[in-house]
Structures are given as structure tokens and as C-alpha cells.
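Visitor: My questions are about this predicted structure, shown below with the sequence.
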Amino acid sequence: MKFKRRQVEDIHINLTPMIDCLLFILVFLLLSTTFNQMSRMNLTLPDAQGVPPKQYDKKIEVVVDASGHYSVNGQSLSSKETSDLNTAIKQISNERRDLMFVIAADAKAAHQDVIRVMDVAGQLGFVNVNISTKVPTRGY
């Protein structure tokens, strides 16, 4: 007796539905992602509330105006160079590094100009560095 042999068909895996699903997920992710917003931190800066100013017998006050010019204890410097600022602070401090060092910067002064003053103060070894703020007026 001769039996008829069954023909075995080749097994094929159809990948088309899987590729369709992956493309759908990819399109969904691209549409739901925003590329034009930069990462930002929203900061709410604290107010300086009512700390009474202390009186010091001698202090160094560096004022940075809106255009980036420096003034050390009321004497304006001729340039914006770090070396001039360094020399002026050395002359006023008389090698005393324990003096109060106050930075009073204009609100529109560039951040780099304020950092430059802080850097010079750190290089000279001042440890008591403060940034001057304005106490907001109260609406009572």
C-alpha cells in the first residue's frame, strides 16, 4: 500500500505586522516629544528681609556698575582688567585677609563681571565675602 506523502510547506514568519507596530510607536513618540524647548530651571530668588547691617571698622566694597566698570571703596578703576582690580584690592587691604569683602553689583551688571570680582577675592584669600542686596520696600 502506497500512502500519499504530505507535502510540508516551508514556514514563513511574516514580520510586516511587527514592523508596522514599531513604526506606529516611533511616530507616536516623535509626535509627543517636543524638541524646541530647552531645559530650563524656574528660579524664584529669595528676598533679603530685614537683616540689620553690621558696622565694620574697615571693609572693602567693590561696586560693579551696569556697564561692567569697577569701583573699589569709592575709587573708580580705569579699566575692567583683572590685574587692575587685583592691585587696587591689595593696596586697600594692606595684606589683611580677614576684612569684610562686599560686592555691590548693579542688577543689570553682567554675571561675568561679578564672578571676576569673586574670583579675585578668592585668589587673594578673602574668606568673608558678601554680596550686597537691597531690602524690598513693604507696601504697608
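Guide: Alright, I've got the coordinates.
Visitor: alpha carbons only for contacts and neighbour counts from here, please
Guide: OK.
Visitor: so what does the helix ranked longest in the chain touch, helix or strand wise?
Guide: The helix that spans the most residues within the chain, counting by DSSP state H, is helix 16-32. Counting contacts by 3 or more C-alpha pairs under 8 Å, 6 or more residues apart in numbering; DSSP states H and E, helix 16-32 packs against no other helix or strand.
Visitor: what about versus this one:
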Amino acid sequence: MNFRPRRTEEPEINLIPFIDVLLVVLIFLMLSTTFSKFTEMQLTLPTADAEQMRNRPKEVIITIAADGRYAVDKTALEDRSVDAIASALAGAAPAGGESIVIISADAAAPHQSVISAMEAARRAGLTQITFATQSAAAGK
């Protein structure tokens, strides 16, 4: 008979294999996840119920065509530079710095053309800028 007390080791949980498995699952999920790309986003731009256009004496309308041509108060501009647009806006502004610039851009107009028109208005000292929209009923 063996009456010596036995040493019993306490069971311990080995966490290293568990962490290894979790890291492998994490890496798998990171590699297999698809991220949405900004070039694949489908945008639906909002429409606005705009009031009927009225002839207001303090307004200057700058029109931007789909190919990037500009017209200030229905007068076509030959030069598309920001300085030329700014001088045309300054000449067409009846109330000076109090005039309101209405940018009426085609839906297919380049974004840079709209930004150039805004920069030209800033250079001309015209700080009140708004955008022309079409009503939701007219767009259908």
C-alpha cells in the first residue's frame, strides 16, 4: 500500500492555441471582407420644389453648359478663365457686392466648371451664391 500523498496538479487552461485560432479567423475575415468603393456609388441627387423664376434686380445668373461654356446674364463668354468670368460677373452685378449670384449649371456640367464659377464670384466680391434647381414635377 502506498499511503504517500499524491501531488495533484491543478488543471490549467492553455490560452495560446485559443488566441492563435482567433487570430487566424480575424485575418480570414479581414481578407474576405469586401469594402464598398466610392467609384461604385450610385448617387441620386435631390430635387427641389423651386418657386417660379422672377426677374429680380439684384440677381446675376451665370449659366454653365454641359461642355463647360459659360454665360453671364445670357451673354456668352468666350474665355473660360476664372478672371474672365469674375470680370463679367463684376460688370453684370447691378448692386455690387449685394448682388445675388444664381448658378444654373447643366446636370452633366463638369464639377470644376461650377467651382470655377464660385471662385469667380468670390473674386468679384459677390458672396451671396445660390443654385438653380428644377422642380420634381418638371424632372419626371
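Guide: Received it, and whenever you're ready, just let me know what you need. The structure displayed is predicted, hence computed values, not measured ones.
Visitor: can you tell me the mean distance of the helix or strand that comes right after the longest helix of the first structure from the second structure after alignment?
Guide: Beyond helix 16-32 of the first structure in the direction of the C-terminus, DSSP states H and E gives the next helix or strand as strand 59-64. Average distance, strand 59-64 of the first structure versus aligned residues of the second structure after superposition (mean C-alpha distance after the TM-score superposition for the first structure): 1.1 Å.
Visitor: And strand 59-64 of the first structure, how far out from the chain middle?
Guide: 23 Å (C-alpha atoms, centre = their mean, to the nearest Å).
Visitor: Give me the contacts around it.
Guide: With C-alpha atoms under 8 Å, 6 or more residues apart in numbering as the test, strand 59-64 of the first structure has contacts from 70-74, 89, 92-93, 99-106, 109, 113-114, 117.
Visitor: Could you give me the buried positions within that strand?
Guide: Ile60, Glu61, Val62, Val63, Val64 (16 or more other C-alpha atoms under 10 Å).
Visitor: Thr16 of the first structure: which of those is nearest?
Guide: Using C-alpha to C-alpha, Val64 comes nearest to Thr16 of the first structure of the buried residues of strand 59-64 of the first structure, at 67.0 Å.
Visitor: Dump the buried residues of strand 59-64 of the first structure into JSON lines; add distance to Arg138 of the first structure as well.
Guide: Output for the buried residues of strand 59-64 of the first structure, formatted as JSON lines (distance: C-alpha to C-alpha, whole Å):
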{"residue": "Ile60", "distance to Arg138 of the first structure": "30"}
{"residue": "Glu61", "distance to Arg138 of the first structure": "27"}
{"residue": "Val62", "distance to Arg138 of the first structure": "28"}
{"residue": "Val63", "distance to Arg138 of the first structure": "26"}
{"residue": "Val64", "distance to Arg138 of the first structure": "26"}
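Visitor: Nearest to Leu29 of the first structure among these?
Guide: For these, the minimum distance to Leu29 of the first structure (C-alpha to C-alpha) is 48.3 Å, reached by Val64.
Visitor: Can you find the partner of the closest one in the second structure?
Guide: In the second structure, the residue matched to Val64 of the first structure (TM-score structural alignment) is Ile64.
Visitor: Let's check: the centremost residue of the first structure is which one?
Guide: The residue lying closest to the centre of the first structure (C-alpha atoms, centre = their mean) is His111, at 9.2 Å.
Visitor: Distance of that residue relative to Ala105 of the first structure?
Guide: His111 of the first structure is 9 Å from Ala105 of the first structure, where distance means C-alpha to C-alpha, to the nearest Å.
Visitor: before we move on, what about Val27 of the first structure?
Guide: 50 Å.
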